[in-house]
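> sequence and computational prediction follow.
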Amino acid sequence: MVPKHLKHVAVVTTGGILLVAGIALLVLPGPGMLLVLAGLVVLSNSFPRLERHVEPVRRLALQGMRESVSSPLRIAGSVLAGLALIAAGIVWGLVPTLPFSGWPTGSGLILSGLILLGLLGYSYRNVTRERAAQSA
């Protein structure tokens, strides 16, 4: 059995990482508001005062999700950004003369690209389902 304080630390750490990654993705390419929402939901389990922020962020996240896949150009740009992050991660992992070179930096870039592509696929699937339900 996991001690209660260790479970609390794990929840707070996970929520904090999701929140920080989401905030970073607000200025980088990608649906950062979805990660901000996920972080707030996780943290609100430990900090009930955060619950009042969940619904406004949920509305913004859903709006951002729809906008991120609103046109083929936006989808293409996001896919290219995700692939560029993955390629940059491979380069940073393999080329030792780059600043901060090595696999810790490279794997972070690769993970960022994979998260971006995963969230883009999630957004596309949900928006497609939403449109199909509205037209039915």
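Arrived safely, thanks for sending.

> use CA for all of it now, contacts and neighbours both
Fine.

> any idea which element the residue nearest in space to the middle of the chain lies in?
The centre of the chain sits closest to residue 35, judged by CA atoms, centre = their mean, with a distance of 4.4 Å. Here residue 35 sits within helix 32-46, counting by DSSP states H and E.

> included below, for side-by-side comparison, is a second structure:
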Amino acid sequence: MKTAVSVTLGALLLVAGIALLVLPGPGFVLIAAGLALLATRFDWAKKPLDYAKDKAQQGIDEVKDSKVKAGLALACALALVVLGILGVAGVKLPFLNTLSAIVLILSGLFLVGTVIYARMQRNQAPRSLI
């Protein structure tokens, strides 16, 4: 029973994530979540999950090391939140309904959190193993 639930939920997250690659929303996050769930039951899902983790860490490292990239990411996050708020407020924008507006706001806030996390990593001193 647990395997069936894991496979079903993992597959749904994976499909939703793939759809959100072209729709507004955190597609990569859902893909990673789906792969993480599937990797608990299937070895084949571990390789793409490791690849996704590596790419996510590369992105965090780039934002951590560059004020320009961090600023651009925050500007994009602000744009997502503003568009989402306009959509929730009832402003008619093309291809935007209330659900996609809420997803835009959440995506923007997720991006802000990621940038803050990356910049905080820059301020932490490396820990020695001794």
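The structure has been received and is ready for your questions. Model, not experiment: these values are computed from the prediction.

> identify the residue nearest the residue nearest to the centre of the first structure in space, chain neighbours excluded?
residue 22 (4.4 Å; CA to CA, 6 or more residues apart in numbering).

> for residue 97 of the first structure, see how far away that neighbour is.
30 Å (CA to CA, to the nearest Å).

> re earlier: for the residue nearest to the centre of the first structure, list the residues it contacts.
With contacts defined as CA atoms under 8 Å, 6 or more residues apart in numbering, residue 35 of the first structure is in contact with 18, 19, 21, 22, 23.

> residue 79 of the first structure now?
Shown in contact with residue 79 of the first structure (CA under 8 Å, 6+ apart): 117, 120.

> so residue 33 of the second structure versus residue 81 of the second structure, what's the distance?
Counting by CA to CA - residue 33 of the second structure and residue 81 of the second structure are separated by 23 Å.

> again, but for residue 55 of the second structure
Plainly put, residue 55 of the second structure is 24 Å away from residue 81 of the second structure if you go by CA to CA.

> how about residue 127 of the second structure?
From residue 127 of the second structure to residue 81 of the second structure the distance is 36 Å (CA to CA).

> out of these two, which sits in the busier spot?
Using other CA atoms under 10 Å, the more surrounded residue of residue 127 of the second structure and residue 81 is residue 81, with 21 against 6.

> host element of the counterpart of the more buried one in the first structure?
Aligned against the first structure by TM-score structural alignment, residue 81 of the second structure finds its counterpart in residue 86. Element membership for residue 86 of the first structure (DSSP H and E) is helix 72-94.
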